[in-house]
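Undergrad: sequence? don't have it. structure:
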C-alpha cells in the first residue's frame, strides 16, 4: 500500500515527508494506521548516527493507532482494535521466556537492523529499500507494520493518539522505578533529567510513596512540573556541584539514582550522591557511543554500590502498559501532563522545539480522514 512517512535520508539531516510503499503483512505482522507517535531522543540518536540504523530509513517507535490488517497467523488483535506499539522481542530466548523481553538476546537485531529477519524491507521509496522495522514498527508514518509481539491492545475509552509514549519513554522511566530498581515505599530517589523518562520516574515514585524524590533539571519550567507531579525537591545543576546539593538534602545520600542524560560527568556526580548500598540505574543514550563511566573501585566496594543498565524499564509491555493505564484512569499516573501535540507534518519543527526545552514530550498526530476509524 502507499502511505506517507517521514524519511531520514542522511545522518544529521532533516526529515523528508515522502510517499512510500508499505509491504503486505507477513504471517505474524500487523498493519496499523497511526493516530499519534511520540518524538523520542532515541529516534534522534539513530538519525544522528549515535545508534546503529541504516539510512535512508524511517524511524519512530512510540506509535499508537488502529489495526487495519493482520497476517494470517495473528490471533492477538483484529482489524478495528486500538493498539499501542512497543519494542520487538523474539519470545523464545531465556529472557523472553522469563518475562523479561526488554533483555531479549535478539533485541538489537529485531529493533535496529532495519529489515525483517529474512532481510527483506517493509518500506520502499520507489526502487530504494528503506531502513525499516525500527523497534519493530518504524511509526513515523501514516501506516506502519508491527508484530504480534510488540502490539498492546487498549480500550476504547482512552485518548488513543496520546498513548504511544507508553510503549517506550513512559514505560522506561516508570519501569526503572517499579521494575528494574523496584524502589520501596519510604526510600529515596535522585532523577537526573526532567524529560519524559525522568518525569515518568517521578510519577512512578509518587505511586510507590517514596519519601524523597530529587529531580535535577536545568529548565525551570520542567523543575516546576516535576514538583507538581510528586518530586519533593527540584535542583538546578547550575547552582553548584550536584553531589553537594543532594547531600544538603540527604546527608547520607540517596538510595536510588536514575540517569536519563547519558552525560559522564553527571553520572560521576550521581555516584558521589549515593548512600551506602545505593543503586544507580543507567538509561540515557550518550552522544559518544564509546563513552564509559570511570568507577572508583575502593568507593564502589566500601559503599556497596550497584550500577544497573536499564532497557525499557525492564518492562513486559503486555503487562506493564495496561497497569500504567489503570493508574492513569485512577488519576495516579497523569502522563498526559507531559505531552504536547503537533501535526505530523511539523516533525522538524517539533524536533527543534523539544531540543530547546519548549516541550517535555511531543506527540505528532495525524489528521483523521473521512471513512477512517476515529480516535480521540
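TA: Good, I have the coordinates. For clarity, every value in this text was computed on a predicted model and none was experimentally measured.

Undergrad: drop to CA atoms for contacts and neighbour counts, all remaining ones
TA: Noted.

Undergrad: quick one: residue 126 and residue 118, what's the gap?
TA: 21 Å (C-alpha to C-alpha, to the nearest Å).

Undergrad: give me the more crowded residue out of these two.
TA: Just comparing residue 126 and residue 118: by other C-alpha atoms under 10 Å the higher neighbour count belongs to residue 126, 10 against 6.

Undergrad: report the contact partners of that one.
TA: Counting by C-alpha atoms under 8 Å, 6 or more residues apart in numbering, residue 126 touches 20-21.

Undergrad: end to end, how far does stretch 224-240 reach?
TA: 19 Å.

Undergrad: now do the strands in the stretch 151-300 of the chain.
TA: Remark: strands assigned in the stretch 151-300 of the chain by DSSP state E, counting those that start in this stretch are 151-154, 188-192, 212-216, 233-235, 254-259, 274-282.

Undergrad: to residue 288, which of the ones you listed lies closest?
TA: For the strands of the stretch 151-300 of the chain, proximity to residue 288 was assessed by C-alpha to C-alpha; strand 274-282 is nearest, at 15.0 Å.

Undergrad: okay, now the one to match up with it:
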C-alpha cells in the first residue's frame, strides 16, 4: 500500500498501548472520499481527552492516531465538497452525522452517533483512512480527524473555514477545548448580563468559560481551583473572585459572594467530588453544567431534595452544544476585538515533542499545548 500513488504518506503519533507514550510512525492515508477533504496540518492542540484515550479511560480500538484540535490547509477535496476548496485555512471540530434528531434540531454536539463517529476509530461504516507502513491496521477519524499527523482526512461537515489573516497555528483549540468552555456559557446555559457564574477548574475549558462569562456580561465571575498561578490568570482574564478550594470551602464562599448561590456553575475538572460542590453552589432556579470528562463508569451523588426544592438544574454539555461552523468564527471575531484573549492560554511545542506536551498538560505546567508542524508555512 505504501507504493500506491493515490495514498498520502504521513508521519503520525500513534497510541498503541494503554498508558504508554505515543509512537511516531510512517503511515499512509487514502484519498478523500466524495464528502471528505485532505488537510495538511499546520498545528494541533493537545486536549485532556487525548490523554483519556491514550490511557484507555474511555475504551477505543488501538492502535489509533489521536489529536482532535487540528488546524491546517485544505490540499484536496472530494467531488461532492462545495463549502471549502484547496488552499483554504480550516479548523477541524467534532464529527456528527447530520441526520439524527439532535443534528436536525441544531444540536449536532449531542448527535445520536457521537460515540462511534468520534471514538470508534473510523467512519460510521467502520472503515478508516490510515494504514500502517507495513499494511497493518491503524485506526483514525478520532473526532473525525486524527490530527496528530502531518496530514488528516476529515469530512466537509467538521471543517470550519477561517480567515487567512488570523494566525492559523493558534486556532486549533477553538475546535474542542475553547469552544467547549465558551459554548457552555454562551450557548448551552445562556449566561446573561448581570448573572453570577462560577467555573470549577481553570484549565483551558474553565478559563474559556470565564472569558465567555465576561463577554456575556456576568457581573460576578468566580474561579475555583487549587492552582494559585491559574487563579491569578483567571483574575487577569475577567474573573471577579478567585477561590483556592484547598484553603477555603468553595460552596460556602460562593454562597457568601453571591448572596445565596450562583446563577450558573460549570464543572470542568472531571472529578465527582467537585461536581457535588458545583451543584451545591447553585442558587434558586440556577443551573450547573457538566463538561469535565470522567473515566467510564464514574458516578456522583447529590442531595435530591436540595436539587428539587430550589429548582436547580443539572445539565450535561458536550462541545458547548455549539454548531462549530458558526460559533468558531464568532470566537475568532471576539479574539480580533481583544474581548476573548485565548492566546494567553497557549504554549507552542514542536510536533516531535507531543509526549512532553502531554506531560506538561497533565502536570499543570501548560494550560493549552499546541503542536506545530514543520510544514507550517501556508
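TA: In hand now; what should we look at? Just so it is clear, the model here is predicted, and its values are computed rather than measured.

Undergrad: next, the TM-score between them, please.
TA: Once superposed, chain against chain, the TM-score is 0.96 (TM-score structural alignment, normalised by the length of structure 1); 370 aligned residues with a C-alpha RMSD of 1.1 Å.

Undergrad: re earlier: need the strands of the stretch 151-300 of structure 1 in JSON lines (columns: mean neighbour count and distance to residue 32 of structure 1).
TA: Shown next, in JSON lines, are these (neighbours: other C-alpha atoms under 10 Å; distance: least, C-alpha to C-alpha, whole Å):
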{"stretch": "strand 151-154", "mean neighbour count": "22", "distance to residue 32 of structure 1": "10"}
{"stretch": "strand 188-192", "mean neighbour count": "27", "distance to residue 32 of structure 1": "34"}
{"stretch": "strand 212-216", "mean neighbour count": "25", "distance to residue 32 of structure 1": "37"}
{"stretch": "strand 233-235", "mean neighbour count": "20", "distance to residue 32 of structure 1": "40"}
{"stretch": "strand 254-259", "mean neighbour count": "26", "distance to residue 32 of structure 1": "33"}
{"stretch": "strand 274-282", "mean neighbour count": "21", "distance to residue 32 of structure 1": "32"}
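
Undergrad: adding distance to residue 317 of structure 1, write the ones you listed out as JSON lines.
TA: Putting those into JSON lines (distance: least, C-alpha to C-alpha, whole Å) gives the following:
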{"stretch": "strand 151-154", "distance to residue 317 of structure 1": "7"}
{"stretch": "strand 188-192", "distance to residue 317 of structure 1": "23"}
{"stretch": "strand 212-216", "distance to residue 317 of structure 1": "25"}
{"stretch": "strand 233-235", "distance to residue 317 of structure 1": "30"}
{"stretch": "strand 254-259", "distance to residue 317 of structure 1": "20"}
{"stretch": "strand 274-282", "distance to residue 317 of structure 1": "20"}
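
Undergrad: all helices of the stretch 101-250 of structure 2, in order?
TA: 101-104, 114-119, 177-183, 204-216, 228-236, 250-258 (DSSP state H, counting those that start in this stretch).

Undergrad: and the third one, what does it pack against?
TA: Yep, that's helix 177-183 of structure 2 we're talking about. If you count contacts as 3 or more C-alpha pairs under 8 Å, 6 or more residues apart in numbering; DSSP states H and E, helix 177-183 of structure 2 packs onto helix 204-216, helix 324-336.

Undergrad: which bit of structure 1 covers it?
TA: The aligned range for helix 177-183 of structure 2 in structure 1 is 169-175, by TM-score structural alignment.

Undergrad: and if you look at the last one?
TA: Mapped onto structure 1 with TM-score structural alignment as the criterion, helix 250-258 of structure 2 occupies residues 242-250.

Undergrad: which stretch of structure 1 lines up against stretch 20-28 of structure 2?
TA: Counting by TM-score structural alignment, stretch 20-28 of structure 2 sits on residues 13-21 of structure 1.

Undergrad: so what touches that stretch?
TA: By C-alpha under 8 Å, 6+ apart, stretch 13-21 of structure 1 touches 1-9, 47-48, 123-126, 345, 347-348.

Undergrad: out of the residues you listed, which are buried?
TA: 4-9, 47-48, 123-125, 345, 347 (16 or more other C-alpha atoms under 10 Å).

Undergrad: which one among the residues you listed gets closest to residue 316 of structure 1?
TA: residue 47 (26.3 Å).

Undergrad: so what does the closest one match up with in structure 2?
TA: Using TM-score structural alignment, the partner of residue 47 of structure 1 in structure 2 is residue 54.

Undergrad: show the contacting residues for its match.
TA: Neighbours of residue 54 of structure 2 in contact, by C-alpha under 8 Å, 6+ apart: 15, 17-20, 22.

Undergrad: how near is residue 266 of structure 1 to residue 278 of structure 1?
TA: Distance, residue 266 of structure 1 to residue 278 of structure 1, using C-alpha to C-alpha: 16 Å.

Undergrad: show me what contacts the most centrally placed residue in structure 2?
TA: Centroid check for structure 2 by C-alpha atoms, centre = their mean gives residue 176 as the closest residue, at 2.3 Å. Going by C-alpha under 8 Å, 6+ apart, residue 176 of structure 2 touches 47, 68-69, 93-94, 319.

Undergrad: can you tell me which of those carry over to structure 1?
TA: Using both residues aligned by TM-score structural alignment, their matches' C-alpha atoms under 8 Å, structure 1 keeps these contacts from the contacts of residue 176 of structure 2: 68-69, 93-94, 319.

Undergrad: is it possible to export the residues you listed to JSON lines including secondary structure and distance to residue 78 of structure 2?
TA: Listed next are these as JSON lines, based on DSSP: H, G, I helix; E, B strand; the rest coil; distance: C-alpha to C-alpha, whole Å:
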{"residue": "68", "secondary structure": "coil", "distance to residue 78 of structure 2": "21"}
{"residue": "69", "secondary structure": "coil", "distance to residue 78 of structure 2": "22"}
{"residue": "93", "secondary structure": "coil", "distance to residue 78 of structure 2": "19"}
{"residue": "94", "secondary structure": "coil", "distance to residue 78 of structure 2": "19"}
{"residue": "319", "secondary structure": "helix", "distance to residue 78 of structure 2": "27"}
